[in-house]
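1. Could you work out the structure for the sequence below:
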Amino acid sequence: MADSKIIFAAIDLGTSFSGWAFALRTDPDTMPNIFVKSWYSAYTAHATGKTPTCVLIKPDGESLEAFGYDAETKYNELVSKRLHDTYFYFKNFKTGLYGKYYQPLNMGMTLVDEMGKTLPAINVFSSSIRYLADDMYTQLEKSFQDIRREDIRWVITVPAIWTDQAKYLMRESAIKAGMKSDSLIMALEPEAASIYCRQLDLRAINRETGVALASLEVGSKYLVLDAGGGTIDLTIHEVDSSKCVKQIVVSSGNVSGGNAVNREFERFLKEAISDDKYQQFKRNQTEDWLYLMGDFEIKKKSFDPKKQDTIVLRFPLSLREVFETSKRQSLWRKSRKRKCIEEAVKDTSFGTDITIKRDKIIFTARDFSRFFQHSLEKTIKEIRKQLDKLHGEMVYCILMVGGFSECTLLQQEVISSFPFIPVNIPIEASTVVLKGAVVYGNNPPIISERVVKYTYGVSACNSFIADAHPVEKRLVTDTGVVCKDIFSKHVTRGELVKTGEPQRKECYLPQYRNQKSVKFDICASKLPNPRYTTDKDCHIIGTIEIQLTERDDARENTIIVSFAFGGTEIVVTAVEEETGKEIKTHVSFLE
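-> This is a model prediction of the structure:
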């Protein structure tokens, strides 16, 4: 990294909440003094370390109107004046990038806003990143004289379970937002959390003698549970030295984060009043809908079934009115079998003890717990699967970070499900990733090794063998008869690789005398030893083209290709052996 950078700035664009932080350059062995932006809501008296990931974009589809708490407030104002229909309001849009490695993303992909309108994904992401970056730079200008954007090293956090395609789209969004590629680092969220907590004296909350991550000996293993609004991200780290950790098994996770609980609450409302009427309420009574979901979000985090018998939410009068004016109710009136809203909420699959009194809806602790059931079950199942990969080896603790880790019920479930493993939950768990990303920017090599999720290679040609190769892959070139679509493997799934170091180098020769360039298809597979790039579970996920130095016979020009897994991205390097000309590029996984 360039020594000219004096500020290390992190942006955590989360599914539910986002924020920024920065620190001045320090000695890599010293914990920097990290400044985290405090955010204030018009509806709450206290400040928070992150702001809601809410984006309000003007009717032109390009210009940002507001972000975070300000976007919520401004959107409410527009709703009250009936001016919101032409604006675009996005929440929880980050999950749009979660997918499988073979599901292509493209620069033209769109996202759907809260009212069903669409915009290009890169516009929404880049607008959000630009706002957070500009907001931080405004603070820097107030604090430091003569600060320049060129003085900043940017770190953008991404989930470990994201595909390479999704990580690349996030990088492109940051560049579109004005960040220079050579000043930009992508950091995996569980790794950022691990880095930060390794430098703190964190003790387990369920043991009198807990485990301090900073004092773990070399070889000690611990599981990082990054529970956010959108994703549950699980990684097992092993202490490699006093300052470095390494990933030892493939990361895993799912999309059963805190928003899954919200979706269950919304499913309850749809069961009670019908999907159509819920959408009508959401569309026509947007202000009441926002207040209802905001109230649920607060109660969700603080809910403690060991201390609370009931949970009370404000029940909007407009929701009752929407239900009682439905066509279904008109039919009930005619048949004198009218069903009131109080009866409707009792007839859902979420319990019979739910009551409505005037402007309040009251849940028993048992019924409220049902909203968490699917999320908690999937999270515990995912933790067990991750621990099983160690084949009985000891884990010294579970480190819980992310906004959903602040949820009391999730904490209790993890502790009770794994009673013999200490559980560490840092104060302000929601900002741990953000702070860790700043530390990572100051000292990126702190993650010494990672486990590769897929088998990677390039599509190449070998001599054709009649008895061994399919006839449809036979190709006649200036070199002779070859077999095309050979999966030339560079890295095997599950292989432990040193970060930033080129892996196995392979040599390739052009196939034609007058060839001007060599185009490599970059391939990924779940198989450990794929034979052809057309095999099942093998997919071309990108391409890279190397221009050749002009010569009489291009077939004599050897190209050496290697893959390096530095940061969160794959970097492919191609060297023209005779001239020493080197081309290094981030592999583009976007179509």
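2. alpha carbons only for contacts and neighbour counts from here, please
-> Noted.
3. Tell me which stretches of the stretch 351-500 of the chain form helices.
-> With DSSP state H, counting those that start in this stretch as the criterion, the stretch 351-500 of the chain has helices at 365-369, 373-388, 408-417, 432-442.
4. now the strands for the stretch 451-591 of the chain?
-> 455-463, 474-477, 480-491, 496-498, 506-508, 517-525, 538-547, 559-566, 569-576, 582-586 (DSSP state E, counting those that start in this stretch).
5. export those strands to CSV and tack on distance to residue 45 and mean neighbour count?
-> Converted to CSV, those look like this (distance: least, Cα to Cα, whole Å; neighbours: other Cα atoms under 10 Å):
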stretch, distance to residue 45, mean neighbour count
strand 455-463, 51, 21
strand 474-477, 71, 14
strand 480-491, 52, 20
strand 496-498, 47, 19
strand 506-508, 60, 15
strand 517-525, 50, 20
strand 538-547, 48, 18
strand 559-566, 43, 21
strand 569-576, 41, 20
strand 582-586, 45, 13
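6. For the comparison step, fold the sequence that follows:
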Amino acid sequence: MADISKAEKGLSQMSIDQPTASQNLIVVAIDVGTTYSGYAFSFRNKPSEVTVVNWENHANNGFSYKAPSVLLLNQTYQFVAFGYEAEKQYSDIITREPTDQYLFVKNFKTELVNDRGLQRHLLVKDVLHRFIPAHGLFIETIRFLRKHFLGTLRSRGLSFQEDDIKYIVTIPAMWTDVAKQIMRESAGVAGIKPRNLELAFEPEVAAVHCMHIPSENLSGRGKDLKEMSEPGRKFAVLDLGGGTADMTIEQNTLDGKIKLVHKATGGLWGGDKVNQEFSKFLRNVVGENIFNKFIRENILDFLFINGQFETKKRSIRKDTEGEIVLQLPVSLCETYVEGTGISLAETIRNSIHSRDISVMRGRFNISAEKCRSFFTGAIIGIIEHAKEMLSKPEYQDVKHILMVGGFSESPLVIDEMRSCFPDKRVIVPVDAGLSVLKGAVLYGHNTDIITSRPSPLTYGLSLYDTFDGRKHDMTKSVMVGRDRFVLGLFEKVFTINEEVKIGSKRSIGVYENYVGDSDALRRSTKEIEIFSSSDPNPRYVTDINCSRHGCLVVPPPESGWPDHVKGQVEFEFGATELMIRYVDKNSDYTVTGSVDFHLRETPLDLMQSSIRKQA
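-> Prediction:
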């Protein structure tokens, strides 16, 4: 603002045509989960015939529809293996090579799902507590799953051009624009072209899947989705994954589509929280140092006992009695004797845990009551959050709760939900753990099935105007020559919780004068900062609930900026992402897709960040 630009501001709203059904020959969905990951696909001529790939489970000599979210890297962070194969190779490596030459990372997404989501420079720990950049883990996981998918096609004698394939990558609905940007960047580095990629919110696509399955494949009173599928009907979707539990409120439209009524909210109450409680209990019984030594030297046995618990926990109910039996690795017993001089069985018999657990003939017996206690924290979080949301006056007419995600398959969780919500119909698909994958494939064939959703935040730009003491804060003002201006006025584009149709566009017009400016200035890059707020009506971009949300980087045209630049900053409410572009009205010069949502480390300079408000 050293040379105060002349600007005109105009707010307009328009809608683009709704996207048509997929023209790609094949749609593949990739789900990078907290505990398990996988992919599924179907062809355009038979979109509902979704293929979910089987993974060979080395530990149990069986197969599963998803592979563990486990990566094996070498010491320079180069990919070695993924999933069950990573578990097997790492187990072999530690018996013959120094473990410091490899990094073994499991459940890495757990550390990424928090209030701020995924951040570019976030570090996560491997099993030996060494730090690894999280961004690279997503790249390698997506790259592996894409490569495996292409190999599956080749093994069937099928060949496709890259532009024949549409990729849908699922993400938690609570993730921020920063997290979405990093996931998109990761997919790009992994080999997916931007034009062939779309991100999809997990609870939304899960609902799409459930709308396409027959009632006999559902678990619920009456086993019938007819009432829930009625036009105008609101319903809750409770997505219980490995890391998070989140709830959305959705509504059927009159034309058979779905709109999001309440954005996803939730917390870290997924199935992995139960596993963490079990692991914490084992550490307490065995001792921290001995347990860590056991993991370092016998990683496959550690994964094996956790895999057993993962399977057993799915059968625990409110009325389960007796004991849950796990095979106890010999290596754990030997490590314990080496460290203490006495057997683990004897220690347990003489401990405060003797009521809950016992060791006998290589078996680890845990009382059903103790196993249920591992669920307590997760279930309390889920129930309290669901009650809080469903108690709101505007959702009193919600009569159905659709449970999806792997943790929704837990009978104990289902029992507790039905017990705590006797006036609701709790519906659970038979393959709840695959609802996101299958639904994402269906969504990819028909992306316009989701019509609108509430704006997660209030978005806008920073404007400046001639100071008016009757309505402006003197502390926000500055003198430029003889004139006083107020800086940092928050000019809204979208308002938090406002229902916005997918594809809606709104814009703020900008005019700048370059007459008399140097060639260097004419060829300089524009940086237009985007701001957001949790307040529906923020006054200034420096208000307590406001923050810098991103920056639109606008390089000049090839010949530099002309004397008079008349353009607009255009916001588009996309399918899952906020898209921002700059359009020059005189030349149709457009810059899009170059928004950086990462937080800037430089101090906010309102003189540079504000554009002038039209009088």
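7. TM-score for these two?
-> Put the two chains on top of each other and the TM-score (TM-score structural alignment, normalised by the length of structure 1) is 0.89; 570 aligned residues with a Cα RMSD of 2.7 Å.
8. Spit out the contact partners of the spatially most central residue of structure 1.
-> In structure 1, the C-alpha nearest the mean C-alpha coordinate belongs to residue 159, at 3.3 Å (Cα atoms, centre = their mean). Residue 159 of structure 1 makes contacts with 188, 189, 190, 231, 233, as judged by Cα atoms under 8 Å, 6 or more residues apart in numbering.
9. Tell me which helix or strand residue 232 of structure 2 sits in.
-> Residue 232 of structure 2 is part of no helix or strand when elements are defined by DSSP states H and E.
10. Among the strands of the stretch 451-591 of structure 1, which comes closest to residue 7 of structure 1?
-> strand 559-566 (21.1 Å; Cα to Cα).
11. Against which helices or strands is the closest one packed?
-> Under the contact criterion of 3 or more Cα pairs under 8 Å, 6 or more residues apart in numbering; DSSP states H and E, strand 559-566 of structure 1 touches strand 480-491, strand 506-508, strand 569-576.
12. Put together JSON lines for those strands, with distance to residue 368 of structure 1 on each row.
-> Shown next, in JSON lines, are these (distance: least, Cα to Cα, whole Å):
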{"stretch": "strand 480-491", "distance to residue 368 of structure 1": "47"}
{"stretch": "strand 506-508", "distance to residue 368 of structure 1": "58"}
{"stretch": "strand 569-576", "distance to residue 368 of structure 1": "41"}
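13. For residue 324 of structure 1, which of the ones you listed is the nearest?
-> Per Cα to Cα, nearest to residue 324 of structure 1 of these: strand 569-576, 53.9 Å.
14. the longest helix in structure 2 is where?
-> Assignment by DSSP state H gives helix 134-155 as the longest helix of structure 2.
15. helices or strands up against that helix?
-> Counting by 3+ Cα pairs under 8 Å, 6+ apart, helix 134-155 of structure 2 packs on strand 26-32, strand 36-43, strand 79-82, helix 177-189.
16. Report how many residues lie close to residue 372 of structure 2.
-> By other Cα atoms under 10 Å, 16 other residues sit near residue 372 of structure 2.
17. how far away is it from residue 266 of structure 2?
-> Distance of residue 372 of structure 2 to residue 266 of structure 2, given as Cα to Cα, to the nearest Å: 22 Å.
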